[in-house]
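J.: just coords:
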């Protein structure tokens, strides 16, 4: 990767400098670019150094619950682990080797690679909340709105979206089939 530490000269004396502020990728792409194990592998979280929990009945699932002993990943630690992994040929705390963006100035790996908004928030948290609000198995809970679906649907259909948004809002009855762009 070629870098220009003093900037690029353009049109005579003008110097252009830029910095990479954030990178957002889906989880498999993030693992590939960061050269580390995927989210479902041991030490696959790019924000902490926890091994993760793998339930016996779900072998492809791994999650990383916060505990008082959770250790956050730090840039220097990730760079050192990458050096060790490159030397030994074995992953160190999930890091398989060097990440190509570390050559850029001001990059802090855990801070630069931000949470994937669409998959983590919209298709994760928002769809979970929608399911809980609408699913009849929660009808005894105070947050349940499944008995007010007609009202919710009529209000959703009255929303006037800007013309640059191509998709029109769908009924909440169909929330299980919503794509990420219906959830914001």
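T.: Now that the structure is in, tell me what you want to look at. Everything numeric here is computed off the predicted structure, so don't read it as measured data.
J.: for the rest of this, base every contact and every neighbour count on C-alpha atoms.
T.: Noted.
J.: check contacts around the residue nearest to the spatial centre of the chain.
T.: By Cα atoms, centre = their mean, the chain has its centre lying nearest to residue 116, at 2.5 Å. Counting by Cα atoms under 8 Å, 6 or more residues apart in numbering, residue 116 touches 24-27.
J.: try 6 Å
T.: Residue 116 makes contact with 24, 26, according to Cα atoms under 6 Å, 6 or more residues apart in numbering.
J.: distance of it from residue 19?
T.: 20 Å (Cα to Cα, to the nearest Å).
J.: one more structure, for comparison:
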């Protein structure tokens, strides 16, 4: 584990920071570790299957365009569209052709030769020596879903009035129901009132989305909003499964 603090006018140079970590990881992946277990000595070999970052750090480590730029999404080849200075979207009507590891490596070489990004790739990534890019770099749902989507929904429910989705007038009733919940110890903490959501941790948003939100709000939100909320909660339940059947994946 590497703990570090970077001081300077610019963002850190990722190869400089990660080089000692990558070197240690490569050694773990190529050599065996002998461990004494109740069943006897075991030879253990490490393998890196995934690397997770928030969006700004991901772009820095992968040496790609930021998420809000053209070709900023590393999983597909879509260019995306700018809705505003701060909104870059990938429309569901587009033909989403997926990227491959070999293409990402090829585009890194082309970007270095051209001196400019190619399909959003600026150049080689130090991470490509130990992880499959893009398949080994999953989406960080803590920031993307919990602290972005769920927090944004709660902001609209609690702080907006005179809208069909507003819960402003029901906050006291929802808080009363919320504070009566007695979760098991695995949830690590008791629920807090929804009007304190701005101070919640990601773990609180997670429990709220996966377990509390639909039972709490089903009597207050119109059916169409509850239906879409169910889609989000069920989608996250499925994506967080360690194994999934073909039927449920459909």
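T.: Happy to help now that I have it. The structure displayed is predicted, hence computed values, not measured ones.
J.: counterpart of the residue nearest to the centre of the first structure in the second structure?
T.: Aligned counterpart of residue 116 of the first structure in the second structure: residue 140 (TM-score structural alignment).
J.: and residue 70 of the first structure, by the same measure?
T.: With TM-score structural alignment as the criterion, residue 70 of the first structure pairs with residue 96.
J.: what about its match, how many neighbours?
T.: A total of 14 residues lie near residue 96 of the second structure under the criterion other Cα atoms under 10 Å.
J.: now do the contacts for it.
T.: By Cα under 6 Å, 6+ apart, residue 96 of the second structure lies in contact with residue 76.
J.: double-check that it belongs to a helix.
T.: No: counting by DSSP: H, G, I helix; E, B strand; the rest coil, residue 96 of the second structure is located in no helix; its state is coil.
J.: re earlier: distance check, the residue nearest to the centre of the first structure against residue 159 of the first structure.
T.: 27 Å.
J.: and residue 114 of the first structure, by the same measure?
T.: Here residue 114 of the first structure is placed at a distance of 31 Å from residue 159 of the first structure (Cα to Cα).
J.: residue 55 of the first structure now?
T.: With distances taken as Cα to Cα, residue 55 of the first structure is found 42 Å from residue 159 of the first structure.
J.: cool, and residue 153 of the first structure?
T.: Residue 153 of the first structure sits 10 Å away from residue 159 of the first structure when distances are taken as Cα to Cα.
J.: between those two, point out the one with more neighbours.
T.: Taking other Cα under 10 Å, residue 153 of the first structure and residue 159 do not tie; residue 153 has more neighbours (15 against 10).
J.: trace the more buried one over to the second structure, please.
T.: In the second structure, the residue matched to residue 153 of the first structure (TM-score structural alignment) is residue 175.
J.: name the nearest residue to residue 99 of the first structure, sequence neighbours excluded.
T.: Using Cα to Cα, 6 or more residues apart in numbering and skipping residues adjacent in sequence, the residue nearest residue 99 of the first structure is residue 34, 4.9 Å away.
J.: and the one you found, what's its match in the second structure?
T.: Aligned by TM-score structural alignment, residue 34 of the first structure pairs with residue 62 of the second structure.
J.: I'd guessed its match sits against residue 125; true?
T.: Yes: between residue 62 of the second structure and residue 125 there is a contact at 5.0 Å, judged by Cα atoms under 6 Å.
J.: counterpart of residue 151 of the second structure over in the first structure?
T.: In the first structure, the residue paired with residue 151 of the second structure is residue 127, using TM-score structural alignment.
J.: from residue 172 of the first structure, how far out is that match?
T.: Counting by Cα to Cα - residue 127 of the first structure and residue 172 of the first structure are separated by 11 Å.
J.: and residue 22 of the first structure, by the same measure?
T.: Residue 22 of the first structure sits 33 Å away from residue 172 of the first structure, going by Cα to Cα.
J.: which one of these two has more residues nearby?
T.: A count of neighbours by other Cα under 10 Å puts residue 172 above the other of residue 22 of the first structure and residue 172, at 20 against 13.
J.: so what does that one match up with in the second structure?
T.: With TM-score structural alignment as the criterion, residue 172 of the first structure pairs with residue 194.
J.: residues touching its match, list them.
T.: By Cα under 6 Å, 6+ apart, residue 194 of the second structure has no neighbours at all.
J.: any idea how far it lies from residue 207 of the second structure?
T.: 13 Å.
J.: neighbours around the residue nearest to residue 99 of the first structure, how many?
T.: Neighbours of residue 34 of the first structure under the rule other Cα under 10 Å: 24.
J.: repeat that for the one 10 residues further on.
T.: One way to gauge burial is a neighbour count; for residue 44 of the first structure, by other Cα under 10 Å, it gives 24.
J.: where's the corresponding residue of the second structure for it relative to residue 64 of the second structure, distance?
T.: In the second structure, residue 44 of the first structure lines up with residue 72, judged by TM-score structural alignment. Residue 72 of the second structure sits 7 Å away from residue 64 of the second structure, going by Cα to Cα.
J.: no more questions from me, cheers.
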